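*Asks:* A predicted structure for the sequence below; I have some questions about it.
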Amino acid sequence: MNVTQMYRARQGEITPAMETVARSEQLEPEFVRSEVARGRMVITANINHKNLIPMGIGLNARCKINANIGNSKLSSGCKEELEKLDMAIRYGADTVMDLSTGEDINTIRQAIIDHSTVPIGTVPMYQAVEEIEDPLDLSGRKILDVIEQQARQGVDYMTVHCGILRQHIPMAMDRTTGIVSRGGSLMAQWMQRHEKENPIYEHYDELLEICQKYDVTLSLGDSLRPGCLADASDKAQLSELAILGELCKRAWEKDVQVMIEGPGHVPIDQIEYNVKKQMELCHEAPFYVLGPLVTDIAPGYDHITGAIGGALAAYYGVSMLCYVTPKEHLGLPNAEDVRNGIIAFKIAAHSANIARRFPGVRDRDDEMSKARFSFDWEKQFSLALDPERARQYRMESMPEELRNDCTTHHCSMCGPKFCSMNISHQIMDTAQNQ
């Protein structure tokens, strides 16, 4: 039985999920249906994720952001991961990926799905490897069993490393940082040792049958994404991308929704090329990128280097940005890292959405400008991406006697004497009285 949004769209049906997306994006429901039918928009909505609020990801929708959470063998448990989930949703993550690789993976994931109103993604390869003693004992059957188990739980989209083939491995051997995808490196090692083809690629039709049954959106993983600027846009990356384009068409033939994952670390002058190449090879399927990071020398600040690249990528047509936290390359992020990463990438996506002139996107900015000029501090806080941080900085910077006074017509930057907006009000008042 095929229950996917794509199948229903191709039957001419406008589903409740499509209607929800149309309202949130200020689009016509029929346009949303047509975009889903052609594969240019996905609605990541597993039929078993009961409390989900559907949202659309695609070229003609606002750019979305994803926040990664998940425990590891060394850190975090269910309580901490739910705190991260709450933090992610509170500050505006459109989707959340559970990348847990530690203990109680099934329990943590079920708790996350049950608590989340936004789509949840996973990388099934991580659990498949976690459940066996030796990663080299992995099999296609084991991966498919884990995928079906996660699909039954209600996972909305899954990253699958099915585009990396044996022929690609030699292409990555001269790279500066080799294969930086965790799933990609494990798959490459498995193919090398067993001298066999990628088992997920070999069992791809069975994978599509699972997706049809639960409406799982495939996020075709970029196992050979560049892990540094020196490796960007190389033969390995682009060869895998071509395979992802072929797998995308095969999925569409079965009415399975698809996103394509992309880099990674990319110099600013190569971002537009990467986006256009993906559109060409992958038929304008939604492009979901990590960052991209535009420099390699900012550990501790990679949420900024990623947001710079993300803003450009989104402007050129990327559909969703995977956030990067300040802990990237350094450690497992905590709740505060999640907050900083989300805000940085919300800024990136929103900036691109403004430049691409999506309906209503700039309304909030215009309201903020009016609130600033009228010294309506409470309105400014409410409109801010991070209201608590805005209020905190305002209070901390004011003299103690004015710390809780939100009626002043100045901040601590200029004070009452040099506030340009206050002076502008005086100029305008004088002009009106002349």
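*Replies:* Yep, it's here.
*Asks:* rest of the way, CA atoms for contacts and neighbours
*Replies:* Fine.
*Asks:* burial of the nearest residue to R10 once chain neighbours are set aside, as a residue count?
*Replies:* Nearest residue to R10, sequence neighbours excluded (C-alpha to C-alpha, 6 or more residues apart in numbering): A37, at 5.1 Å. Using other C-alpha atoms under 10 Å, A37 has 23 other residues around it.
*Asks:* before we move on, what SS does A37 have?
*Replies:* helix (DSSP: H, G, I helix; E, B strand; the rest coil).
*Asks:* got it, and the one 5 residues further on?
*Replies:* For V42, the reduced secondary structure class is strand; criterion used: three-state DSSP.
*Asks:* that one contacts I57, correct?
*Replies:* Yes. Under the criterion of C-alpha atoms under 8 Å, V42 makes contact with I57 at 5.3 Å.
*Asks:* residues in contact with the closest residue to L99 other than its chain neighbours?
*Replies:* Excluding its sequence neighbours, the residue lying closest to L99 (C-alpha to C-alpha, 6+ apart) is G70, at 4.6 Å. G70 sits next to S76, E81, M97, D98, L99, S100, T101 when contact means C-alpha atoms under 8 Å, 6 or more residues apart in numbering.
*Asks:* okay, and the common contacts of V42 and I57?
*Replies:* P286.
*Asks:* more crowded one of those two?
*Replies:* Comparing V42 with I57 by neighbour count (other C-alpha under 10 Å), the higher total belongs to V42, at 29 against 26.
*Asks:* look up how far Q5 lies from the more buried one.
*Replies:* According to C-alpha to C-alpha, to the nearest Å, V42 and Q5 sit 8 Å apart.
*Asks:* what sits in contact with each of the two?
*Replies:* Common neighbours of V42 and Q5 (C-alpha under 8 Å, 6+ apart) are V36, Q257.
*Asks:* structure B:
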Amino acid sequence: MPTKGAVPMSTQTEPKLVTQIDFARAGQITPQMKEVAEREHRDPEYIRERVADGRIAIPANIVHIKKGMRAFGVGEGLSTKVNVNLGISGDKADAAEEWKKVKIAEDFGADAIMDLSNSGKTRQFRQQLIDETPLMVGTVPMYDAIGYMEKPLVKLTKDDLFEVVRAHAEDGVDFMTIHCGINKSVTKTFKETGRLMNIVSRGGSLLFGWMEVTGNENPFYEFYDELLEICHEYDVTISLGDSCRPGCLYDSNDATETAEMIELGKLCKRAWAAGVQVMVEGPGHMALDEIAANMKLQKRLCHNAPFYVLGPLVTDIGVGYDHITAAIGGAISASSGADFLCYVTPAEHLCLPNAQDVLDGLMATKIAAHAADIAKKVPHARDMDDKMGQARRKLDWDAMWECALDPVTGKKRYEESPAATEGTCTMCGKMCAVRTVNKIFEGTTIDLGMED
């Protein structure tokens, strides 16, 4: 006999599976999980298990999936992903230039594009980007709020902010950076302990200003459950923004950064409980010897959620070359556990990057990510390096271009400086060590005198 008041089995409704984490917990492998598994040389069940417990995220808005996006996995045991930032600035609103940057991101191997447009009506650019790119698309709704709502910052309400989040979700954004962790408790720590560079996160500073002027709690923290409902409806991965990331070496691993990280760990669990995928964002600026410990601490406090970092930059004085300072830190952070690197360009701290800056920043970050993948023993990460070694041994330049992360630049530089001796380059010419040893093994006697 059924229990009194129980709903008959035939009329019970099963919970609706929407997000990748919903399907993973139900034991179902989605097409996106299969795609990630194939690309990463992993078993689909390996992917499903880690999506289910939050160690892997597959940022793939259901709207963007219908438009033909590729699925990318971010997290444990996977290749390190790379993001390119772009977007229309109030001081330099040139959509055509931004589309050049999109093309570079797609052609040179970025995994994600973050549209950080913050001027005027940005929705058309965002929608077109989602329509056209197969890469993951991320945004920071807080950047868009003032222009979208046509209100000054301090006049924005909680409902205004959530309306912008919903608009981004409806458009198909795959992951959103939302600064949920900067609550009154964290700001109290910040004001009590002080910092050299204060708050350098743009979104974090806007929310801090809003909180200070209105006296209210951060609405993304106070109404977090409502935010999660929007994210779940479209399978938007929430990228928990680090409002208090260090903006200089002096502030790294301080009380304010750590206080926020503790809050982000709590928010991870609440998101997973709501069936929402999560990434956590990290530093920033940090000395070389502090990076590995910071990565491990974040993984511990945030329960092994995928970690998305900006570098970190390992010195504060590399102005004009910060793609290099960030690549050094990125290689260390990714080899120590970070899963996703946001590129930094030579224009960092100086100006809006141009198309060449985007290429330089992307390639520096791709190199850092790849170096880390080799160190982490990601499956098949070193295959192309070994092929490059074979191509160089044979002095097979066409094969070298096929192995290069940026074949265009490499080939261009080589052809601009032709060598007199076939098969060599102008660095060594006829004294090329590879050529010399090849000829010896071929039984050819060579004379490197003036007449050779």
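*Replies:* Looks like it came in fine. In this text, all values refer to a predicted model and were calculated from it rather than measured experimentally.
*Asks:* sticking with the aligned residue in the first structure for I104 of the second structure, tell me its helix or strand.
*Replies:* Counting by TM-score structural alignment, I104 of the second structure corresponds to M87 in the first structure. Counting by DSSP states H and E, the element that carries M87 of the first structure is helix 78-90.
*Asks:* who touches that helix?
*Replies:* 67, 69-71, 96, 107-108, 111-112, 115-116, 118, 334-335, 338-339, 342.
*Asks:* keep only those of those that are in strands.
*Replies:* A67, I69, V96 (DSSP state E).
*Asks:* adding distance to I427 of the first structure and neighbour count, write these out as a markdown table.
*Replies:* Formatted as a markdown table, these follow (distance: C-alpha to C-alpha, whole Å; neighbours: other C-alpha atoms under 10 Å):
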| residue | distance to I427 of the first structure | neighbour count |
| --- | --- | --- |
| A67 | 46 | 28 |
| I69 | 51 | 23 |
| V96 | 49 | 26 |
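*Asks:* just those now: which is nearest K213 of the first structure?
*Replies:* V96 (22.1 Å; C-alpha to C-alpha).
*Asks:* report the contact partners of the equivalent of the closest one over in the second structure.
*Replies:* Using TM-score structural alignment, the equivalent of V96 of the first structure in the second structure is I113. Taking C-alpha under 8 Å, 6+ apart, we find I113 of the second structure in contact with N83, V84, N85, L86, V102, A105, L135, M136, V137, G138.
*Asks:* residues near the equivalent of D231 of the first structure over in the second structure, how many?
*Replies:* Structural correspondence for D231 of the first structure with respect to the second structure (TM-score structural alignment): D251. By the criterion of other C-alpha under 10 Å, D251 of the second structure has 21 neighbours.
*Asks:* show me where the first structure has its strands.
*Replies:* Under DSSP E, the first structure gives strands at 41-43, 56-58, 64-69, 95-98, 120-122, 157-160, 217-220, 258-262, 287-290, 320-322.
*Asks:* and the aligned residue in the second structure for Y273 of the first structure, how many neighbours?
*Replies:* If you follow Y273 of the first structure across to the second structure using TM-score structural alignment, you land on A293. Neighbourhood size, A293 of the second structure [other C-alpha under 10 Å]: 14.
*Asks:* how deep is the corresponding residue of the second structure for I260 of the first structure tucked in, by neighbour count?
*Replies:* Using TM-score structural alignment as the criterion, I260 of the first structure maps onto V280 of the second structure. V280 of the second structure is flanked by 27 other residues according to other C-alpha under 10 Å.
*Asks:* find the centremost residue of the first structure, please.
*Replies:* Central residue of the first structure (C-alpha atoms, centre = their mean): N66, 2.6 Å from the mean position.
*Asks:* ok, the alignment partner in the second structure of it - contacts?
*Replies:* Aligning on TM-score structural alignment places N66 of the first structure opposite N83 in the second structure. By C-alpha under 8 Å, 6+ apart, the contact set of N83 of the second structure is A110, D111, A112, I113, M114, F340, L341, C342, Y343, L362.
*Asks:* I'd like the distance between the third one and N85 of the second structure.
*Replies:* A112 of the second structure sits 9 Å away from N85 of the second structure when distances are taken as C-alpha to C-alpha.
*Asks:* the fifth one too?
*Replies:* Using C-alpha to C-alpha, M114 of the second structure is found at 5 Å from N85 of the second structure.
*Asks:* return the distance of the alignment partner in the first structure of D225 of the second structure relative to C322 of the first structure.
*Replies:* Here D225 of the second structure is matched to D205 in the first structure, going by TM-score structural alignment. From D205 of the first structure over to C322 of the first structure the distance is 27 Å, taken as C-alpha to C-alpha.
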